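Q: I need the structure of the sequence given here:
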Amino acid sequence: MTPLSDNMRGAVLMMISMAAFTFNDACMKAASDSVPFFQAVFLRGLGTSILLIAFGLATRSLRLRLPRRDQGRIALRTLAEIGAAYFYITALFHAPLANVTAIIQAIPLAVTLAGAVFLGAPVGWRRWSAILVGFAGVLLIVRPGTEGFTLYSVYALISVACVTLRDLVTRGLSGAVPSTAVATSAALGVMLFAATGLAVSDERWLPIAPLAWAQLTGATLFLIFGYVTSVAAMRVGDVAVVSPFRYTALVWALLLGAVVFGEWPAGLTILGASIVVATGVYTFHRERRLAIRPGPVPLRMR
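A: A predicted model of the protein is given here:
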């Protein structure tokens, strides 16, 4: 049997990761039937934080002393993570799983756009065109001014903006910051935010049935597994080859939405999602081609 190449292993790991993240979303959505929002987010955040801290201590990758410059960036990243969690999970609790997942697929396009606008990253006319077409696909999914447009469509779009900010800040972190420390900071931030929400809102802490406990436990384990496999995928394979396989999350969302929740998106939603995926894959393809294009041969002094 021929062994898999690094890129193939990376692609398989990325597909597993996207399945895990989508199953996490499905577990959280299912738990929303009996568990209030802040309580569900707090319990998942508590479980995630405990597991990440245990992993960090076991691997000695959980360092508290970090460069001062990185401390501010981690704080900003954590705030962006909190915003993304709040708006995304709220949308997930109230809107079809496939619709929310389809909107989230615009994140790579949004990151490319933000990188060009705020970081001065070079983006040619082909990728600008792909970004515009991709966001036209998002409009087909959201369909403002129609019956299918709700406040939770806007929440999903706001979560895209929060994740874009988070990813841009992450790019600026130095190599001295271990991934475990970044992930643990985010998990603790979301957990403390949910705890604050429980304290100041009218939401009451409710007893949890065994099924809801199983759903929240599943969400926590799927979230951790998705994080670990996504990091492994990016380290094993080439980023430009592996990243497009993120879009397999949409396939899982369609399946789980139909089988578990009896939801099937409208034809325009599927069309819009297909456009977003196609333009996202094209953007990755262009970035890969530009990355491997040979530059001018430098002159050498003899």
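
Q: only C-alpha atoms for contact and neighbour calcs from this point on.
A: Fine.

Q: in which helix or strand would I find the residue nearest to the spatial centre of the chain?
A: Residue closest to the average C-alpha location in the chain (CA atoms, centre = their mean): residue 163, at 6.8 Å. If you go by DSSP states H and E, residue 163 is part of helix 151-171.

Q: Give me the buried positions along that helix.
A: Using 16 or more other CA atoms under 10 Å as the test for burial, helix 151-171 gives 152-170.

Q: cool, stretch 194-204 as well?
A: For stretch 194-204, by 16+ other CA under 10 Å, it's 194-195, 197-198.

Q: Need the residues that contact it.
A: 36, 38-39, 41-42, 205 (CA atoms under 8 Å, 6 or more residues apart in numbering).

Q: Mark which of the residues you listed are buried, thanks.
A: Buried among the contacts of stretch 194-204 (16+ other CA under 10 Å): 36, 38-39, 41-42.

Q: between these, which is nearest residue 88?
A: residue 41 (11.3 Å; CA to CA).

Q: residues in contact with that closest one?
A: Per CA under 8 Å, 6+ apart, neighbours of residue 41: 190-191, 194.

Q: Let's compare: structure for the following, please.
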Amino acid sequence: MTKLAENSRGALFMMGSMAAFTLNDACMKGLSGELPLAQAIFMRGVPTVVMMLVLAWALGQLRFDFPARDRKLIAIRNLTEIGAAYFFLTAIFNMPIANATAILQVLPLSITLGGALFLGEQVGLRRWTAILVGFFGVLLIVRPGFDGFTIYSLYVLITVCLVTMRDLLSRKISAQVPTLFVALSNAVSVTVAFGLVTLFTEWQPVSGGALLNLGAASVLIIGAYFCAVSAMRVGQVAVIAPFRFTALLWALLLGVVAFGERPDAITLLGAGIVVAMGVYTFSRERALAGQPSA
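A: Below is the predicted model of the structure:
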């Protein structure tokens, strides 16, 4: 398969992942006034794990004969997934989903930076500049020291660091480890971790509407996990990562339609700067590869 075909597949996986993750986030945010965070994540996780176990068994991907190096990488990746789930879902329980997702749009830039620092990928002066300008856009969204700033903005920035680490680890896992197994491992780890937390919290009754949200979130998170892992295991990180920006379109739409949220002008300006710098990074990567710009 050519590099262009691999990048196209990776881009499609990334767009699918962003749609599924954002819709899942909206379902989970819908539970914020009804269920504690740990209970919501655990109840979403149980059917998710069961469905993924059945799917992995049916596809013959439920096996454990991997090198010790891969097992270690998967274990570390699981820890980053647990942390990301806690910090991001806590944030969207307490802040507009579009604002949180806008901050997450710095991920293509942080992953490009991580690819340069830890994977030896080449990043030139122009893309370093795009990274710096992109982080300025994030500051416009977060606005530290102003009235709009909250601790939950920092939670999303912590999520950025954890997801960057998670995706770079995905690149290091060998091809003999099935993608579905990696996703299943994530789901099991998150479910078990938050299941343990529920032992020390008071459970709340679950309404019919909450059950519908949890069921939809369970299905969506399976697709999100699978597509996210697949996206980072094919093609080039710097080419695929910018397609994360499609999450912002979903978040803005869902924020307005489902939650009546309307980001202010400065937030939209910051999001626009971040997206523009990510698109520039994408175009620059394609130009250096001798491909026509999108």
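
Q: and of the buried residues of stretch 194-204 of structure 1, the nearest to residue 254 of structure 1?
A: residue 194 (28.6 Å).

Q: What distance do you get for that closest one to residue 208 of structure 1?
A: To residue 208 of structure 1, residue 194 of structure 1 is 17 Å away according to CA to CA, to the nearest Å.

Q: go on, residue 72 of structure 1?
A: From residue 72 of structure 1 to residue 208 of structure 1 the distance is 37 Å (CA to CA).

Q: if we can go back for a sec, grab the nearest non-local neighbour of the residue nearest to the centre of structure 1.
A: residue 84 (5.9 Å; CA to CA, 6 or more residues apart in numbering).

Q: Comparing whatever helix or strand the one you found lives in with structure 2, how large is the average distance?
A: Residue 84 of structure 1 is part of helix 68-94, with elements assigned from DSSP H and E. Comparison of helix 68-94 of structure 1 with structure 2 after fitting gives an average deviation of 0.7 Å (mean CA distance after the TM-score superposition for structure 1).

Q: Go ahead and measure how far that helix is from the middle of the chain.
A: Distance, stretch centre to chain centre, for helix 68-94 of structure 1: 11 Å (CA atoms, centre = their mean, to the nearest Å).

Q: How about stretch 129-141 of structure 1?
A: 19 Å.

Q: so that stretch corresponds to what in structure 2?
A: Counting by TM-score structural alignment, stretch 129-141 of structure 1 lines up with residues 129-141 of structure 2.

Q: For the matching stretch, give me the average deviation versus structure 1.
A: Stretch 129-141 of structure 2 sits 0.4 Å off on average (mean CA distance after the TM-score superposition for structure 1).

Q: Show me what the helix holding residue 84 of structure 1 is packed against.
A: When contacts are defined as 3 or more CA pairs under 8 Å, 6 or more residues apart in numbering; DSSP states H and E, helix 68-94 of structure 1 sits against helix 6-31, helix 97-104, helix 151-171, helix 179-200.

Q: one more time with 7 Å
A: helix 151-171, helix 179-200 (3 or more CA pairs under 7 Å, 6 or more residues apart in numbering; DSSP states H and E).

Q: Mean distance between the first one and structure 2 after superposition?
A: Its match in structure 2 and helix 151-171 of structure 1 itself, once the structures are fitted together, sit a mean 0.6 Å apart by mean CA distance after the TM-score superposition for structure 1.

Q: Over to stretch 17-27 of structure 1?
A: Relative to structure 2, stretch 17-27 of structure 1 is 1.6 Å off (mean CA distance after the TM-score superposition for structure 1).

Q: Pull the residues that contact that stretch.
A: Applying CA atoms under 7 Å, 6 or more residues apart in numbering, the contact partners of stretch 17-27 of structure 1 are 215-216, 218-219, 222-223, 225-227, 229-230, 246, 248-249, 252-253.

Q: If we use 6 Å, what do you get?
A: 215, 219, 222-223, 226, 229-230, 249 (CA atoms under 6 Å, 6 or more residues apart in numbering).

Q: State the distance from the residue nearest to residue 159 of structure 1 when sequence neighbours are not counted to residue 17 of structure 1.
A: Spatial nearest neighbour of residue 159 of structure 1, excluding adjacent residues (CA to CA, 6+ apart): residue 84 at 4.4 Å. Noted for residue 84 of structure 1: a distance of 19 Å to residue 17 of structure 1, by CA to CA.
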